[in-house]
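S.K.: sequence unknown, structure follows:
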């Protein structure tokens, strides 16, 4: 690039030579040539210096517009150690003293362990297999014979007769009288009443355990309508150490009442000796 001061000196020199020249060329051609030269120098001197393209300069290439933008460089942030956040403390309410419900405590159960022969066409056949088939009769028993029930299959009892010479085999359940010897049951009083009556029967030895839920402040009344008075135990007496009525086992009819001091399940139990019996009692809650 020609410096501006050098260009001026060159221009002065050209002009001086122009006026002092003694050539024989026509003056018109010389004037045109000088003007062309002068114009080219002026254009060169006055042309702005093109700066280098900036980062965002827009140029046109073959009719297409291009933008020289800086290339974005994707960087991965440095891994930070995980922040451990302490779990929020949730207040826990203390457990409430609520009466035990049927869903989490007492389930109704029934187990038959004894039966009495009651055949409309005695004597009753005792068979080696639980079916009616020729050749499988191994003995016979009379009505009112008590049988120890050891199993049940397809409406047949696997039994053993009692006595010095026991007989073991199968007897049709349909020709016997039987019931729950071991029984647990929850008592539920209907919503439209404040009392309920329970009736059942023991055949031979057994134990029936009833449970009823009562709230503190309520009054419970148990009345033995027939059979012995049941044994009653408080909700807190899980080992059956203290019978509340002091009348358990006494022959009815007997009635007993008490105010509930502790909410929970109260037990009403009946026991049977070998002979068995029928019973009925009523429970009232107010």
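M.R.: In hand now; what should we look at? Note that the coordinates shown come from a computational prediction; the quantities given were computed from them, not determined experimentally.

S.K.: can we go C-alpha only for contacts and neighbour counts from here?
M.R.: Will do.

S.K.: and residue 207, how far is that from residue 19?
M.R.: 150 Å (Cα to Cα, to the nearest Å).

S.K.: A helix includes residue 143, no?
M.R.: No: applying DSSP: H, G, I helix; E, B strand; the rest coil, one finds residue 143 to be coil, outside a helix.

S.K.: surely it meets residue 123?
M.R.: Yes: the pair residue 143 and residue 123 qualifies as a contact (Cα atoms under 8 Å) at a distance of 6.9 Å.

S.K.: Regarding the protein, what is its longest helix?
M.R.: Using DSSP state H to define each element, the chain has its longest helix at helix 27-46.

S.K.: Mind giving me the packing neighbours of the next helix or strand after it?
M.R.: Toward the C-terminal end, the helix or strand that comes next after helix 27-46 (DSSP states H and E) is strand 58-61. Contacts defined by 3 or more Cα pairs under 8 Å, 6 or more residues apart in numbering; DSSP states H and E place strand 58-61 against strand 64-67.

S.K.: Distance from the chain centre to the helix or strand just after the strand it packs on, please.
M.R.: Sequence-wise, the next helix or strand downstream of strand 64-67 (DSSP H and E) is strand 109-111. Strand 109-111 sits 30 Å away from the centroid of its parent chain (Cα atoms, centre = their mean, to the nearest Å).

S.K.: Report all helices and strands that the helix or strand just after strand 109-111 contacts.
M.R.: Note on strand 109-111: by DSSP H and E, the next helix or strand toward the C-terminus is strand 114-117. Of the remaining helices and strands, those touching strand 114-117 by 3+ Cα pairs under 8 Å, 6+ apart are strand 146-153, strand 176-178.

S.K.: how about a markdown table for these, with distance to residue 251 and mean neighbour count added?
M.R.: What follows is the helices and strands packed on strand 114-117, written out as a markdown table (distance: least, Cα to Cα, whole Å; neighbours: other Cα atoms under 10 Å):
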| stretch | distance to residue 251 | mean neighbour count |
| --- | --- | --- |
| strand 146-153 | 25 | 18 |
| strand 176-178 | 24 | 19 |
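
S.K.: before we move on, back to that, neighbour count winner among residue 207 and residue 19?
M.R.: residue 207 (16 against 8; other Cα atoms under 10 Å).

S.K.: ok, second structure coming up, stack it against the first:
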């Protein structure tokens, strides 16, 4: 009975071992060698150096700022003087072959038209100018050669404009005989005008006439300079007058 029980337990152990061995020897399933679906190729690894990074110079302490272009500056220019009217009213005889012949017609091809003669220094009234000849009036009326006289504009009107950056201008001229010289400036109300005389006659200043016709200098025979504030905007006229033999004058105009 004891032997039979031991034998039965041995057979049971062998049976269990056989079952375990059978399970471990079962072949595992293998994947198919080929697949109908294409397997995508893996992307190549991206190298860190394949896309270089450019360093911005925005915060670079060594970078220099772009210089700004120079601002253009107004270049100073000279003033302009434009003679708007010039009429010879008188002339003084100045003939190197004095006396000067007075002719009945403006022709020098014959002596038959000579009606008189004038000495150097004689003042004559000019009535007309034609092809280099003056028609004169007086005791011996007729025609005289223009190039044998000393003459200037008797009636003159001149427009004066300051240049850019300019606030003063000097004016020189002279009269031969009588007449009027007018200098016109377009100026603004509130500006200050200063006149300074440099005439050989000493304290000689032009009359200052406002756009409305008012005289701004009461007495022209005064100290050689005058300063005044302009009362209105428009054309101001600086005017010299000559009664007979004429004179030279020089003066400076400054406007601020």
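M.R.: Structure received. All of these numbers come straight from a predicted model, not from anything done at the bench.

S.K.: TM-score of the superposition?
M.R.: With the length set by TM-score structural alignment, normalised by the length of the second structure, the two chains reach a TM-score of 0.63; 171 aligned residues with a Cα RMSD of 1.8 Å.

S.K.: if we can go back for a sec, Throw the helices and strands packed on strand 114-117 of the first structure into TSV and include distance to residue 230 of the first structure, thanks.
M.R.: Formatted as TSV, those follow (distance: least, Cα to Cα, whole Å):
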stretch	distance to residue 230 of the first structure
strand 146-153	25
strand 176-178	22
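
S.K.: Tell me which of those sits nearest to residue 66 of the first structure.
M.R.: strand 146-153 (94.3 Å; Cα to Cα).

S.K.: quick one: the closest one aligns where in the second structure?
M.R.: Counting by TM-score structural alignment, strand 146-153 of the first structure lines up with residues 123-130 of the second structure.

S.K.: repeat for stretch 37-53 of the first structure
M.R.: Using TM-score structural alignment, stretch 37-53 of the first structure finds no match anywhere in the second structure.

S.K.: ditto for stretch 113-133 of the first structure
M.R.: With TM-score structural alignment as the criterion, stretch 113-133 of the first structure aligns to 89-109.

S.K.: quick one: contacts of that stretch?
M.R.: Stretch 89-109 of the second structure is contacted from outside by 113-127, 130, 133, 140-144, 148-155, 176-179, using Cα atoms under 8 Å, 6 or more residues apart in numbering.

S.K.: Please repeat the previous calculation with a cut-off of 7 Å.
M.R.: 113-126, 133, 142-144, 148-151, 154, 176-178 (Cα atoms under 7 Å, 6 or more residues apart in numbering).

S.K.: What residues sit buried inside it?
M.R.: By neighbour count on 16 or more other Cα atoms under 10 Å, the buried set for stretch 89-109 of the second structure is 89-95, 100-104, 106.

S.K.: what's the answer for stretch 223-240 of the second structure, then?
M.R.: 224, 225, 230, 234, 235, 236, 237, 238, 239, 240.

S.K.: and the last one, what pairs with it in the first structure?
M.R.: Alignment of residue 240 of the second structure against the first structure is given by TM-score structural alignment, with residue 270 as its counterpart.

S.K.: Quickly find the element holding its match.
M.R.: Using DSSP H and E, residue 270 of the first structure falls in strand 264-272.

S.K.: Tell me roughly how far the helix or strand following that strand lies from the second structure on average.
M.R.: Per DSSP H and E, strand 264-272 of the first structure leads on to strand 278-285 as the next helix or strand towards the C-terminus. Strand 278-285 of the first structure differs from its equivalent in the second structure by a mean of 1.0 Å after superposition (mean Cα distance after the TM-score superposition for the first structure).

S.K.: List the buried residues in strand 278-285 of the first structure.
M.R.: Result for strand 278-285 of the first structure [16+ other Cα under 10 Å]: buried residues 279, 280, 281, 283, 284, 285.

S.K.: okay, the angle between that strand and strand 264-272?
M.R.: 170 degrees (axes from the mean of the first three to the mean of the last three Cα atoms, to 10 degrees).

S.K.: Just give the closest residue to residue 34 of the first structure, not the sequence neighbours.
M.R.: Spatial nearest neighbour of residue 34 of the first structure, excluding adjacent residues (Cα to Cα, 6 or more residues apart in numbering): residue 18 at 8.0 Å.

S.K.: swap that for residue 159 of the first structure, please
M.R.: The nearest residue in space to residue 159 of the first structure (Cα to Cα, 6+ apart) is residue 149, at 4.6 Å.

S.K.: Please report the distance of the one you found from residue 265 of the first structure.
M.R.: Residue 149 of the first structure is 32 Å from residue 265 of the first structure, by Cα to Cα.

S.K.: What of residue 254 of the first structure?
M.R.: 22 Å.

S.K.: hang on, the earlier thing: the residue nearest to residue 159 of the first structure touches residue 156, doesn't it?
M.R.: No: in this structure residue 149 of the first structure lies outside contact range of residue 156 using Cα atoms under 7 Å: 10.1 Å.

S.K.: Which strand or helix spans residue 13 of the first structure?
M.R.: Here residue 13 of the first structure is assigned to helix 4-20, by DSSP H and E.

S.K.: Pull up the aligned stretch in the second structure for that helix.
M.R.: Using TM-score structural alignment, helix 4-20 of the first structure pairs with nothing in the second structure.

S.K.: outside of that helix, which residues touch it?
M.R.: So helix 4-20 of the first structure is contacted by residue 45 (Cα under 7 Å, 6+ apart).

S.K.: can you rerun that using 10 Å?
M.R.: 21, 30, 31, 34, 37, 38, 41, 42, 44, 45, 46 (Cα atoms under 10 Å, 6 or more residues apart in numbering).

S.K.: can you check stretch 130-148 of the second structure too?
M.R.: 88-98, 100-108, 113-118, 120, 123-129, 149.

S.K.: please redo it, this time with the cut-off set to 6 Å
M.R.: 94, 95, 102, 103, 104, 106, 125, 126, 127, 128 (Cα atoms under 6 Å, 6 or more residues apart in numbering).
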